[in-house]
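K.L.:
Provide a 3D model corresponding to the input given below.
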Amino acid sequence: MGNIIKWLLIGLGGLLGLIVIALVAVLLLVDPNDYRDRIEAAVEQETGRSLTIEGDLSLSIFPWLALELGRTTLADAEGFHDAPFLEVDQVDVGVQLVPLLLRRELVTRTVVLDGLTVRLMVDEQGRGNWEDLLPEEADPEPAPMPDEPRAPRDLGETLANVGGLDIRNARLSWEDRQSALRLQVDPFNLDLDAVRIDDPMQLQMDWVLTGDDLPRVAGELSSAITVDGTLSHLALDGLRLEVTASGDDLPADGIAASLRGNPRVDLDAQALDWPDLVLETLGLRAELALQGRQTDTGPEAEGRLQVATFNLRELIARLELDAPDTADPDVLTRVGLSGDLRWADEVLHLTGLDWRLDDTTLNGEISMHDFAGPGARFDLAVDEIDLDRYLPEPAETANGPGEPGPAGAGEIELPLELLRGLDLAGDFRVGRLKVAGLRMSDIHARLHTDNGLIRLDPTSAALYDGRYEGRLQLDARPDIPQYAVRAQLEGIDFDPLITDLTGDESLLLGRGNLVLDVTTRGNNMDALTATLNGNGRFRVTDGAIRGINLAKTLRDAQDRLRGRSPEDTDEPRRTDFSELTGSFVINNGVVRNDDLSAQSPLLRVTGNGQANLPDETIDYRLRTSVVGTLKGQDGQPREELRGLTIPLRFRGDLYDPSISVDIAEALRGEQLERIEREVERGRERLREDVEDRLRGLFD
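P.N.:
Model prediction:
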């Protein structure tokens, strides 16, 4: 037995000695550069492309069987680049010799690729210059029968001996001649630790991406990667992606963004769990708890999004953009967002939405099925908002504030192409709203869009102790947009409404109704005014008209007709009425009314005329009849005014008309009245004379 062991040891030692002698002989007698031509010929025969090894080949054997390759190039496919498809300055690959000889186990050291360059191209026919290097697709093997057990595969045992990967100073170019897109990544560096199953491996990457008419994007990625033995579960701990973009159209300091978290990937279930995704850029911080999976119908995901409150004005300043001109400089300083999201069947659902803008909160849900259109369905509610804070201050024209500006002012530039692509439908509600000075509450509107036809139908609101019901429509399909408004106001208090709308004291007091049905079209205020058409009617009760005291005006007119000086009194310039009614027709901006009627205990007023909105002129006549007794300054009744009709004429500037008494008509009216009175007196005298004569005959 001892002799057997002895001879075995002697044999093993001899074998090892022979191996050592053989390895030394290979190193001394074999020059790998002698095989350069054979290697190049074999590659060309296999791929059809020429391989050129310009640098030296270096071979080492113990303890690593290693090959170092100098500068090497692989030609591009015919019809693509003249430059090589692939270039590399240095390649270093090595495997441990002893595990390879004794256990047939492949243990590699870090693979080093230095100066790697890859040029990818898609030609005009859509053919890629890498396609001829891919193996031909073989016919798929039939799936095993259910009772046929599959051979277990544990790739982890194989990859556990991989020593890592080190790519230095790499360059990657991409050219798509179909879309004229050119991109380049230069440099690209990657450093991956030796593979360790169930233990973290450190990954470091950095790159710079450039392209025609694109910003320069520099990025860094780091993470500790853990995989299990079956490569079915992947954990990325401390994942951090830093990206900086710079270019002519970006701020001088560029735009930096950071993405981090600890995602988990289940490759077998095709699922992602990322509970702590954090994105930071330009002072914004967004947090997302995300879960995703691949299903038979496509990818699905769900999560919770929260954007911390930020200052939108500061964000605009960082982007070196002009902040919007707002009446209140303190708006757009507090913006935040939170909500639940879900992606399924190519539709993004946002539910539990809580959007904050300064003092306003929006809640509800949105489902977006088209981001290009865009297309969405929604149900949203706003608690309160003062839009006047977000609108520019009213411009002062050359004629002064509130006065008409030059022709062509008020240009309206609508994004017609965007409006034509909208596919929106939904409801929104507003608790309280202020816009253009008007105050409304309990607003509800339903929005529909159809290839540029945009409707708010129906719409309703409570305002000024009354109600509004109506429909608004914008037709953006033609080159010149068209508008339509149908509105019905009931029980409205006109005094505060007109005061809030104009900013001046209202000329009309009272409560009433208004029905309006108008259309118009145009790209500026002048065109909208000139093409305004439609009709309406109104009724106001228990009201008054400020700015004119018809009773005093009648007394003054009667005094002038009689050659007397008008009384000097401090009576208020106001005319009360119990009811004011009328209707109007609008034809190309000219508003015509022929049936104005106002009634009070003392007066009856009728009127007719027109207001030319494009020319901003008015020509209107009021006829005021006294049905009661007017008292003068001395308190004495003026019975002579009873039954008198005084015509008033409003003409000239629409916003500051001159008011005059139509003397000619008044005189004609008074003369007719005198003639009628004289005729009546003559009839009375004739009747009395006839009666006297008849009595004399019978007596």
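
K.L.:
going forward, measure contacts between C-alpha atoms and count neighbours the same way
P.N.:
Will do.

K.L.:
all helices of the stretch 301-450 of the chain, in order?
P.N.:
With DSSP state H, counting those that start in this stretch, the ranges of helices along the stretch 301-450 of the chain come out as 312-318, 416-421.

K.L.:
can those go into a markdown table with extra columns for distance to G48?
P.N.:
Output for the helices of the stretch 301-450 of the chain, formatted as a markdown table (distance: least, Cα to Cα, whole Å):
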| stretch | distance to G48 |
| --- | --- |
| helix 312-318 | 54 |
| helix 416-421 | 51 |
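
K.L.:
Could you also give me the structure for this second sequence? I'd like to compare it with the first:
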Amino acid sequence: MGMARVVKVLLWLVGGFVAIFVVAAVALYLFFDPNDFREEIAGSVQNQTGRQLTIEGDISLEVFPWLAVEVGKASLGNASGFGAEPMASFEKASFSVRLLPAILRQEVVVGAADIEGLRLNLVVDKHGRSNWADLIPDESSGESSTDDNASDESDGSIDVNSIEIVDAMIRYTDEEAGETIVLDGMNLSVGRLRGDGSTVPLSAELRFDMQPGGLSGALTLKTAPAFDMESGVLRFDGLSIDGSIEGVASIPTTFKLQTDGIEVSTNDYQVSMQTVDLSMLDMRIVADVQPFSYENSIAPKASIAIDAFSPRTLMQLFDVTPPETADPSALSRVVVVATAEMTATAIELTDVTIKLDATTFTGALSIPSSDTGSYQFDLTGDSIDLARYMEPPSEGGGGADAGAAPIVIPVDLIKPLNARGKIKLARASLGNIVFENIDVGLNSSNGRMRIFPIASDFFGGNYSGDVRIDVAGAAPTLSMNEKIADVNLARLAKAMFDQENVTGTIEGSFVLTGKGSDLMAIQRNLAGNMAMELRDGSYTGTDIWYEIRRARAMLKGEPPPEAVLPAKTDFSAVRMTGVVTDGIMRSDDLFAELPFMQLTGGGKVDIPAGTVDYGVSARIFDRPEFQKYATPEELEEFTEAVIPLKITGPLASPSVKPDLEKLLRKQVEDEIKDKLKDKLKGLFD
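P.N.:
Take a look at the predicted model:
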């Protein structure tokens, strides 16, 4: 049965009821005082509903030309099992109806309907039973259904001059869900209401409080509704809602929602809206909502645009201190455009464009509607300068580490994060370090975050990684499984250390784990394995062959040889593996292949301090390159000789020198051996 037909049938019933009531009212008015019938009225309600009706105030009645009823303080008892508090009460209510239209034409013409001090207490108990269910007719029973053959040609109509509700309070308690919603201070004013599609001025104001959650506030509403009984279309023209909310941000948040109109088709359960404009939290959101059905589950879809806003300002509204960044203008501008669809479990955002400062992301997002849901994303970005978002350099300079605060693992961010997705970036830079064609995956839940896969082009080669951060335990744990391959060593050294003294190709693998609240603490107890290889390059700044020749000359008391400038050591291969314990990497398999020399040895690298301490042995071969740069004496002494070297100092610029202590010791030992040989030879001559 359509909505218009239902309304017409109800009007017939109301008209008939009013006609009978009018005759009784006239008799009461002429011969009796209506206050004398309180008990009869209460008994009738008791019989019909099983509820106790208590009328404490006076009842007044007028008949011509309007049937006007005014009732003082009254209350309706609660359903069985819901306590002694009344379900509904009011301080005063009045209602007037014109008699002749109701009797002659079944037209309901209401002068005014007013109610003051309404108190409505709605409860759903722990078993899902409500205290109002027994007052609603059972639509499945034959008694409550209306005959489908009822006339659709009725002239019944409704005309209400005004409705006023003053100082109302509605409390809704869901004991099953543990939730309470209170609407109080409610005032509602409705102008002339007809069923012919003409608009009605309507205004309302109220306060609200929602628990748990501590969400409260106040709002005012203005609109001009209209209902066409024939078509079953309900309109709200010029809808405006504004107010303030407490509990969303650190300070009361004002908001304003506007739309030119909302239309509800009650016959086919469709809702359509004009453009919706919402302003709150220093943001403006404009949405074009597509028509949607409310017959079953509601799933509206809209194109939304969020005007430029400042994440820094938004953080402050939520009592979050914005991070200090190297670029003070970072995190100052975000613009969002997307198509949004609300489902039972999430808000799905597709065709997303997010502009964060100078970076643009496109793709899709899913925002869960519950605290236990998972954020999901698939985004592609153009370019981002990560250096803008890092901490600013410490005052006074003094190097990257001088006075710099340690980088803290964001436990409070990771622990509650439930997210899964991937991001692609064309380019990301951190100072002079540049990653290109980046793919990053993220999976985070229950305090465990995994960033995998991680892949990018990196200075002519590539980088891949698998990073895990576990903050579920007492101390955060960082695990890394990373690889670099075919990386241009010259470009890497220039970017990381601003040095132009090394060339070649580097590849390596790092499987490391550490615990601590910040990266410095993690470095101090880092454990795992490392492997690295350099190929076909050179190191400018140290000429290992010259240092060996200079040490020989010093030991022999000879002038130093002439240096070949610039000082440089070429290599065809350098490789090593190591075991890391407590932040110290130890290795005993260093191997380096130079043009006429091999280096082998071992030592340690202090990762937190960034220093190296290696002892190696240089074995010199009789090769053409050697002959070119050696004197006959050097050729004789160094061919197939093993010379100790020390590699020490900062990782970025280590010093490579002959180990003079070992050389002197060896020289003394050789001299002693020679003297012993001479003496032994004299004994046998």
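
K.L.:
follow-up on the earlier one: same list as before, the helices of the stretch 301-450 of structure 1 that is, but in a markdown table and with mean neighbour count and distance to E44 of structure 1 included.
P.N.:
A markdown table is the format used below for the helices of the stretch 301-450 of structure 1 (neighbours: other Cα atoms under 10 Å; distance: least, Cα to Cα, whole Å):
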| stretch | mean neighbour count | distance to E44 of structure 1 |
| --- | --- | --- |
| helix 312-318 | 16 | 55 |
| helix 416-421 | 17 | 54 |
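
K.L.:
so which of those gets nearest I480 of structure 1?
P.N.:
Proximity to I480 of structure 1, assessed across the helices of the stretch 301-450 of structure 1 by Cα to Cα, is greatest for helix 416-421 (9.3 Å).

K.L.:
and the helix or strand hosting I41 of structure 2, what does it pack onto?
P.N.:
Assigned by DSSP states H and E, I41 of structure 2 falls within helix 38-49. Other helices and strands packing on helix 38-49 of structure 2, by 3 or more Cα pairs under 8 Å, 6 or more residues apart in numbering; DSSP states H and E, are strand 53-55.

K.L.:
average gap between the helix holding I41 of structure 2 and structure 1?
P.N.:
In the superposition against structure 1, helix 38-49 of structure 2 averages 2.7 Å from its aligned positions (mean Cα distance after the TM-score superposition for structure 1).

K.L.:
what's the closest of the helices of the stretch 301-450 of structure 1 to D450 of structure 1?
P.N.:
helix 416-421 (7.7 Å).

K.L.:
Run through who's touching that closest one.
P.N.:
With contact meaning Cα atoms under 8 Å, 6 or more residues apart in numbering, helix 416-421 of structure 1 is reached by G373, P374, D450, N451, G452, L453, A476, R477, D479.

K.L.:
Please repeat the previous calculation with a cut-off of 6 Å.
P.N.:
When contacts are defined by Cα atoms under 6 Å, 6 or more residues apart in numbering, helix 416-421 of structure 1 is touched by residues G373, N451, G452, A476.

K.L.:
for stretch 29-38 of structure 1, same thing?
P.N.:
Stretch 29-38 of structure 1 has contacts (Cα under 6 Å, 6+ apart) with L57.

K.L.:
try stretch 509-519 of structure 2
P.N.:
407-409, 475-483, 522, 525-531.

K.L.:
quick one: R207 of structure 2 from T259 of structure 2, how far?
P.N.:
22 Å (Cα to Cα, to the nearest Å).

K.L.:
Any idea how many residues pack against G83 of structure 2?
P.N.:
If you count neighbours by other Cα atoms under 10 Å, G83 of structure 2 ends up with 10.

K.L.:
ok, it to T54 of structure 2 distance?
P.N.:
As judged by Cα to Cα, G83 of structure 2 and T54 of structure 2 stand 16 Å apart.

K.L.:
again, but for Y614 of structure 2
P.N.:
According to Cα to Cα, Y614 of structure 2 and T54 of structure 2 sit 97 Å apart.

K.L.:
What of F32 of structure 2?
P.N.:
20 Å.

K.L.:
Now do the same contact list for the nearest residue to D266 of structure 1 once chain neighbours are set aside.
P.N.:
Nearest non-adjacent residue to D266 of structure 1, counting by Cα to Cα, 6 or more residues apart in numbering: H233, 4.7 Å away. Applying Cα under 6 Å, 6+ apart to H233 of structure 1 gives the contacts V227, V265, D266.

K.L.:
Select from the residues you listed every entry located in strands.
P.N.:
Among the contacts of H233 of structure 1, the residues falling in strands (DSSP state E) are V227, V265, D266.

K.L.:
Buried members of those into PyMOL, please.
P.N.:
Buried residues among these (16 or more other Cα atoms under 10 Å), as a PyMOL selection:
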select buried, resi 227+265
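
K.L.:
would you turn the ones in strands among the contacts of H233 of structure 1 into CSV with distance to V162 of structure 1?
P.N.:
As requested, those are exported to CSV (distance: Cα to Cα, whole Å):
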residue, distance to V162 of structure 1
V227, 13
V265, 22
D266, 22
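
K.L.:
Which of the ones in strands among the contacts of H233 of structure 1 lies at the shortest distance from R562 of structure 1?
P.N.:
Closest approach to R562 of structure 1 among those (Cα to Cα): V265, at 102.1 Å.

K.L.:
quick one: that closest one and L234 touch, right?
P.N.:
Yes - counting by Cα atoms under 6 Å, V265 of structure 1 does reach L234; the two are 5.0 Å apart.

K.L.:
for structure 1, longest helix please?
P.N.:
In structure 1, with assignment by DSSP state H, the single longest helix is helix 663-698.

K.L.:
Return the distance of that one from the chain's centre.
P.N.:
With Cα atoms, centre = their mean, to the nearest Å as the basis, helix 663-698 of structure 1 stands 81 Å off its chain's centre.

K.L.:
Would you mind listing the buried residues in that helix?
P.N.:
Within helix 663-698 of structure 1, the residues scored as buried using 16+ other Cα under 10 Å are A666, G669, E670.

K.L.:
follow-up on the earlier one: helices - which of the contacts of stretch 509-519 of structure 2 land there?
P.N.:
Members of those lying in helices (criterion: DSSP H): I522.

K.L.:
Would you map the strands across the stretch 451-600 of structure 2?
P.N.:
Along the stretch 451-600 of structure 2, counting by DSSP state E, counting those that start in this stretch, strands occupy 461-470, 477-488, 502-515, 527-540, 568-581, 584-594, 597-606.
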